[in-house]
Structures are given as structure tokens and as C-alpha cells.
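Trainee: please find the sequence and the predicted model below.
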Amino acid sequence: MNFRLPKYHSPDFTKDQFVAAPNVIIEKVTIKGVAPENYHATSIYPEYFKVDGKWILASESRMDCVVVLKNDKSLEVKEFRNLDIGDSVILGRNENAESGIYVHVGGFTYNESEEQQSFVFRTGRTRESSYSKDYDSLYELLKHEREHGYILWVLGPAVIFDHDSKNAMAGLIDAGFVDVIFAGNALATHDLEGSILRTALGQNIYTQQSVFNGHYNHIDIINKARRAGSLEKFVEQENIKDGVVYSCIKNNIPLYLLVP
């Protein structure tokens, strides 16, 4: 399998279904953070909305949000919690232009038909689902980006709570599939805890068994790291030879820890 970036194909808005489609219907927000009834929720696909007879693509879209029509006729995709009183929210649950809303599931080159893709997204395949072919595609994507792009990982501490996943992430760093990591301080803390004490949050990272006074482990790690003055000095002093932090330092990979 050789990865190729898919080509995007815009809809043909000269077709009758688009020409005859009505403009979107809007309703204003009356309670901050609460969308009107029958709001349209965004998907993982490119979405177009008909405003004053013109189809407009919602830029910077994200899943499970609502679309707000602004005074200048531009579109803003908002999370529910960010809705303000007076925002004009687009309404409609039809997505094939009938309500002035078109979800373009066939915008990229796929093997499935648009109908199959739409059905799969709405009934089974979500961003939380993963299958063997998805991992195959991910491997090819990582290989492509290693040669042609820049790979940034945004990680939570769950990746290092398990012995094998911790080693797998370190292996990706060593193999050149990581150019930078963004994470919270918990990732570094529990990764170092696992490298020294073989625990994370006081549980053995392989057996998941809790150890006596294990809840002190990560606090001890933080205290010792602060005494060392830097992660580099701490790794050297403790003779750490495995883990995500160690691999980042060894391979000169930037590790940005976002601390509240």
C-alpha cells in the first residue's frame, strides 16, 4: 500500500438539486450555550450552506458543533458552550441540499459510494472507531509525512500507562516518526515514573497491580526532577534508558509540556 494524498472535488453547484435548494433557515440563540431546537450538527465531512443564493463552505469545521451565520454572511463553526445570545444558528437535519445544507461525503477520492460513506458515518464508523485497515492507512500516512511533512503528536498520559504502548511510542520517536510532541506535564511525570519505578499513578505498568504507597511515586518523581533542574539532568542522574522523555532527549525531539 502506497499512501497518496486524496484529491478534493468540489460539488457541482450547477446541478438542479443545488439550484433549486432553498436558503438556510436560522434561529437566534436565546440562552447562552444552548442551541435552538432542530439545530444542524456538523460532521467529519466538508459542509456547504446556501446563503442568499450562494453555496458557502464552512471553514475550520469540526465534528458535533453548530454553524452560526454572521452579520457579514460568513460562517462560524461553534461549540455549543461558546454560543452567545443573539447568534444566528443554522437549522436543519437534511443534508442533501433540501434545507440549504449539503454534507459533501464524496469530496475526496474513496472506493465507497457517497451513500455508503454517509450511512457508515451516521450508523457505525465514527472518529472513535478503528479497524485494521485504518492502522494500515495510518502507517502509510506516517511514512509519507516522515518523508514529505512534519509530524506533531498531541498526547495524553494514557499512552504511557501501559508498558507496551509506552515502548511503542518511544519506538516511533526512535524511528523518526515524531518531529515534536505537545503534552501536559502528566505525560512526562508518569513516563519517568514508569521508567524508574515501573509504575504509573502507583500501578505497575505491565500487570496494572497497585503497589504499596504507590500514590507517592509520581510526586516523588516531580520533586526529584525539580531538584535536578531539568529533564535532561534528571534523565542523566537517574540513568534512565527507556521511555518517551528519554527518546525525545536522545533524538533531540522538542517536547512541549503545557502546564496550567
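Mentor: Structure's in. What do you need?
Trainee: C-alpha only now, for contacts and for neighbours.
Mentor: Will do.
Trainee: the helix or strand where residue 222 lies: which residues count as buried?
Mentor: Using DSSP states H and E, residue 222 maps to helix 217-228. Residues of helix 217-228 classed as buried: 217-218, 221-222, 225, 228 (neighbour count, 16 or more other Cα atoms under 10 Å).
Trainee: can you pull out the strands in the stretch 1-150 of the chain?
Mentor: Counting by DSSP state E, counting those that start in this stretch, the stretch 1-150 of the chain has strands at residues 25-28, 47-51, 54-57, 66-69, 75-78, 88-91, 101-103.
Trainee: before we move on, the earlier item: now the buried residues of helix 217-228 as a markdown table including distance to residue 132?
Mentor: Shown next, in a markdown table, are these (distance: Cα to Cα, whole Å):
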| residue | distance to residue 132 |
| --- | --- |
| 217 | 36 |
| 218 | 35 |
| 221 | 37 |
| 222 | 38 |
| 225 | 39 |
| 228 | 43 |
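Trainee: in the stretch 151-260 of the chain, which spans are strands?
Mentor: According to DSSP E, counting those that start in this stretch, the strands that the stretch 151-260 of the chain contains are 152-155, 180-184, 199-200, 203-204, 255-258.
Trainee: now the longest one, how far from the chain's geometric center?
Mentor: In terms of Cα atoms, centre = their mean, to the nearest Å, the centre of strand 180-184 is found 13 Å from the chain centre.
Trainee: got a list of contacts for that strand?
Mentor: Strand 180-184 is contacted by residues 151-157, 253-259 when judged by Cα atoms under 8 Å, 6 or more residues apart in numbering.
Trainee: what's the answer for the third one, then?
Mentor: If you take Cα under 8 Å, 6+ apart as the criterion, strand 199-200 is touched by 160-161, 190-191, 193-194, 205, 214, 217-218.
Trainee: okay if I get these as a markdown table plus distance to residue 116?
Mentor: Below are the contacts of strand 199-200 laid out as a markdown table (distance: Cα to Cα, whole Å):
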| residue | distance to residue 116 |
| --- | --- |
| 160 | 37 |
| 161 | 37 |
| 190 | 42 |
| 191 | 42 |
| 193 | 46 |
| 194 | 44 |
| 205 | 41 |
| 214 | 50 |
| 217 | 50 |
| 218 | 48 |
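Trainee: looking at those residues, which one is closest to residue 101?
Mentor: residue 160 (42.2 Å; Cα to Cα).
Trainee: show me the contacts for that closest one.
Mentor: Residue 160 makes contacts with 166, 187, 190-191, 194, 200, as judged by Cα under 8 Å, 6+ apart.
Trainee: run the last query once more with 7 Å
Mentor: Neighbouring residues of residue 160 by Cα atoms under 7 Å, 6 or more residues apart in numbering: 166, 191.
Trainee: now the contacts of strand 180-184 as CSV including distance to residue 142 and neighbour count?
Mentor: Listed next are those as CSV, based on distance: Cα to Cα, whole Å; neighbours: other Cα atoms under 10 Å:
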residue, distance to residue 142, neighbour count
151, 8, 15
152, 11, 13
153, 11, 14
154, 15, 11
155, 16, 13
156, 19, 15
157, 21, 18
253, 16, 18
254, 18, 15
255, 19, 18
256, 21, 14
257, 23, 14
258, 24, 10
259, 28, 8
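Trainee: comparison target, given below:
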Amino acid sequence: MPHRPYEDVRVEGHLIDSGIMSQIMDTIVALDGEFETLTFEVGRTNEDASVAEIRVKGRSQEHLEELLGSVQLFGVVPVHPDDAVLAPVPCDGVFPEGFYSTTNLETAVRIGGIWVRVENPEMDLGIRVDPEAGTAETVPMADTHEGELFVVGHGGLRVQPIERPRAGQAFEFMNSAVSSEKPKAQVVAEIARMLRQVRAAGKEVIAVVGPAVVHTGAAGHLARLVEMGYVSVLFGGNAVATHDIESALYGTSLGVSISEGIPKVGGHEHHLRAINTIRRLGGIKPAVEQGVLTEGLMYTLVKTGTPYVLAGSIRDDGPLPDVITDAVQAQAAMRPYCRTAGACIMLSTMLHSIATGNMLPASVTTVCVDINPAVVTKLSDRGSFQTIGIVTDVGLFLGQVADDLEATT
């Protein structure tokens, strides 16, 4: 039998109860590789880490590299690691060929024999390294500059997987990623408790909001959360801001009366007239300052000084002056908040939720509330595996969460 290239690797952590060991083995077999367990020291208690050394075998060196790159996500590193391979950026806005594409997990890179933490974990970026300073950070493709050094290949990298927590925490009552049948009162209580903990820890809470929040009459409940300090920043698009302002100026959302739930005569024009008014005044904040916009979610954000980022799309009417129409600029505006967030609540907006999920570290507690369970499935499929899904009406959900938090504030 011909010699098959192999690499001896090591993995440490709660390998059994977190399912990491089985995932490593399953991944190798699924990719038509082979493994041999060289040593496996199991932790004596549930608090103790286990350590395993595994020989990974591939059909060829190229196949072996594919196997090692795939199991790297589970915290696997070579027994005898080398420094990361670096290559210069050939021109602005381009990664070097063979660049390492990041995950949203905590990652370290080996520079000069020392493991260095990669700052700002985020998926689908590159890792820029300054060997003299001994630093490493994730960088979007559009922000690269000629001559900068980036990691290429999978060598000299260590990824820290998300393990099952050692003690109870919020959402331990959910056994599945998408929850539609759990008691809603219990779900609401756990989320309210999580928000209190995040705020008490001094961390930020991102609310990613779709226009359904306005359509269902729940914008007022979200405004209450803003006033109580449970929303640090709002992400949305032209639609949520437009229909909230339409609601404040005309009492309708998409031409339907908020109070009566029936279409108003000429209501189909209301959102355009609302946009026109805000454009004439120069933006949402000037409309508040001039006394034209006197209520609603956007009014509350302005009055409380809560920042918001409105990212546009090709289908937007207007748009409002506050909307960022350049996608790269919108990402740049959202990214700093994602990097410091302690929690993120996504409310009935699939595309903005996916965009935000792509920028969040895996360590950020992420909750997606939508009447459609497919939204949460898409988030997970695109890499935001840490997302907890709650299938329910967003209007009822926000009202109950606001009531719970208000009762204990």
C-alpha cells in the first residue's frame, strides 16, 4: 500500500460532552480521509479538559491540506506547529493568492514562535499581520493596501471552537436551534434576563429591525426598550425608518391604519410623502429638532441619542437622507458595533439579519425572532450557527419583553 501523507494533530477541550471529538472524526470520514487516534486523555471531571492526539491521513498532500483546514474549526492544531505563512497584498483591495478566509470564532496566529490573538473575529475576512509589532487583526478585502502582509494557507493558526457551557445560562431551556413550541412566557423571561445581564456588564445590545415591527404596531414597544436603555444601536433599512415616520405623520404603515388595521384612502402614497418631508427637512434628526417628527421609534432614537445605521438596497424609495446607499460604507458603519456587542436581537428582517450575523463574533448571544422558521435556518446555513431562533409574532414578542423589563426596572 503506497504511503499516504499524514499530519499528527492535537486538540484540547471538553471534547466529549461538547461533541467536538465526534465532529472531528465525522468530518475526516466525510471528506474521504482517514484518522488514527494516537492518544486520548479524558478529563477526570466535567470541569477538566480532555486532550487527544490524532494522525490525519489524506490521499495526497493537497487532500491532506483540505482535511486539516476543515478540522481546524474544531480547535485542531499540529503537534509541531510552524509559524503562519505570510504573503504581501499585490494591490489595494485584493487579498494575496491562497489567503486564509476567517471564521467568526476566536483565532490565534503563530508569529515568531508565539501564538498571537487575532483581533476582531469575523467571518469571511483576511488576517493582516504586523510581524514587528507582533499583532494580527481581521481586515475586509476592500480595506487591504498593497504590501501589507496577510496569512495564506491554514498553517500556524489555532481556532477556538464554541463549547457547551460548564454552567447554566440563558437559552439552556431550548434543545433546538429553532424554537416554535417552547412556552413563550419562559422564552420571554429568559431573554429579558439576558438583556439585564448584558446591560449590567456594560456591553452593547444591537437591535436589527425590519418593517414588520412597524406593520404589527410593535414600534412603540421597541421604543420602550430604547428608553429603558436595552437597545444600544439599531440596524435597519430604509423601510423600517420610512414606515415608522409614516406612522408618526399619518397613522398608517404601508397605507394601513395602525389603530384600525384597514387601508386608508390614498394611504398608498403616505410612505412617499413621509420620505419627501424628511428629505425636504434634511434628515430624521432635523425633522425632530424642527418639531415635525414628534413620536415613534426614530423619534425616540434621536431624543435618547441612540445611534442607528440604515443600510439601503436597490428597491428603496427615496431613500431617506440618513440611509447609507453604498454597501461597503454601510458595512463599515455597522462593523464597530458588532465588534463590541454583547447581544444581538434580530426582529423580522432576513437580509439585514444575515448581513449582521456575518459580522458578529460567534461569542455574541444572538436571538432571531421571526414568524418564518426558514429565516433562522438561513442564518445558520450562512455561518451564524450561534443564532437561537424564536418562531413567533414579533409584535406580541416585543410587547411581552418590554412589559417584563419595565416591571423590573
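Mentor: Yep, that arrived. Predicted model, so just to flag it, every value in this text is computed and none were measured.
Trainee: re the thing from before, of the strands of the stretch 1-150 of the first structure, which is nearest residue 236 of the first structure?
Mentor: Closest approach to residue 236 of the first structure among these is made by strand 75-78 (45.9 Å; Cα to Cα).
Trainee: whereabouts in the second structure does that closest one align?
Mentor: With TM-score structural alignment applied, strand 75-78 of the first structure matches the range 136-139 in the second structure.
Trainee: any idea how many residues pack against residue 38 of the second structure?
Mentor: Counted with other Cα atoms under 10 Å, residues neighbouring residue 38 of the second structure total 12.
Trainee: just the helices in the second structure please.
Mentor: Ranges of helices in the second structure, per DSSP state H, are 20-30, 61-71, 184-200, 212-215, 219-227, 238-250, 270-281, 284-289, 297-304, 327-340, 350-359, 373-381, 394-408.
Trainee: the ones you listed: which one's closest to residue 92 of the second structure?
Mentor: Taking the helices of the second structure one by one with Cα to Cα, helix 327-340 is closest: 14.9 Å.
Trainee: buried residues in the closest one?
Mentor: Going by neighbour count (16+ other Cα under 10 Å), the buried part of helix 327-340 of the second structure is 330-331, 333-335, 337-340.
Trainee: hang on, the earlier thing: show me which of the buried residues of helix 217-228 of the first structure is closest to residue 34 of the first structure.
Mentor: Comparing those against residue 34 of the first structure with Cα to Cα places residue 218 closest, at 39.8 Å.
Trainee: does that closest one really touch residue 188, like I thought?
Mentor: No: Residue 218 of the first structure lies out of contact with residue 188 (Cα atoms under 7 Å); the separation is 10.0 Å.
Trainee: residue in the second structure matching residue 42 of the first structure?
Mentor: Checking TM-score structural alignment: residue 42 of the first structure goes with residue 102.
Trainee: now for that match: which residues touch it?
Mentor: Applying Cα under 7 Å, 6+ apart, the residues near residue 102 of the second structure are 122-126.
Trainee: ok, now residue 7 of the second structure?
Mentor: Counting by Cα under 7 Å, 6+ apart, residue 7 of the second structure makes contact with 55-57, 78.
Trainee: what is the burial count for the spatially closest residue to residue 164 of the first structure that is not a sequence neighbour?
Mentor: Nearest in space to residue 164 of the first structure, with sequence neighbours left out and distances taken as Cα to Cα, 6 or more residues apart in numbering, is residue 206 at 7.8 Å. By other Cα under 10 Å, the residues close to residue 206 of the first structure number 14.
Trainee: how about residue 30 of the second structure?
Mentor: Residue 30 of the second structure: 11 surrounding residues under other Cα under 10 Å.
Trainee: for residue 22 of the second structure, see how far away it is.
Mentor: Distance of residue 30 of the second structure to residue 22 of the second structure, given as Cα to Cα, to the nearest Å: 12 Å.
Trainee: returning to what we had before: got CSV for the buried residues of helix 327-340 of the second structure, with distance to residue 223 of the second structure too?
Mentor: Converted to CSV, these look like this (distance: Cα to Cα, whole Å):
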residue, distance to residue 223 of the second structure
330, 23
331, 24
333, 22
334, 20
335, 23
337, 19
338, 21
339, 24
340, 22
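Trainee: quick one: residues contacting the residue nearest to the spatial centre of the first structure.
Mentor: The centre of the first structure sits closest to residue 154, judged by Cα atoms, centre = their mean, with a distance of 8.2 Å. Residues near residue 154 of the first structure by Cα under 7 Å, 6+ apart: 181-183.
Trainee: which of those residues sits closest to residue 56 of the first structure?
Mentor: Among the contacts of residue 154 of the first structure, residue 182 lies closest to residue 56 of the first structure (Cα to Cα), at 33.3 Å.
Trainee: now do the closest one against residue 152 of the first structure, distance only.
Mentor: 8 Å.
Trainee: in the first structure, what residue corresponds to residue 306 of the second structure?
Mentor: By TM-score structural alignment, residue 306 of the second structure lines up with residue 255.
Trainee: how about its match, nearest residue that isn't a chain neighbour?
Mentor: Closest residue in space to residue 255 of the first structure, ignoring its immediate chain neighbours: residue 181 at 4.9 Å, by Cα to Cα, 6+ apart.
Trainee: how many residues are close by the one you found?
Mentor: 19.
Trainee: likewise the one 10 residues further on?
Mentor: Residue neighbour count, defined by other Cα under 10 Å, stands at 31 for residue 191 of the first structure.
Trainee: look up the closest residue to it, ignoring the ones flanking it.
Mentor: Distances taken as Cα to Cα, 6+ apart place residue 160 nearest to residue 191 of the first structure, at 5.8 Å, with adjacent residues excluded.
Trainee: who's in contact with residue 155 of the first structure?
Mentor: Contact analysis of residue 155 of the first structure by Cα under 7 Å, 6+ apart lists 182-183.
Trainee: quick check: the residue nearest to residue 255 of the first structure vs residue 173 of the first structure, distance?
Mentor: Going from residue 181 of the first structure to residue 173 of the first structure by Cα to Cα gives 10 Å.
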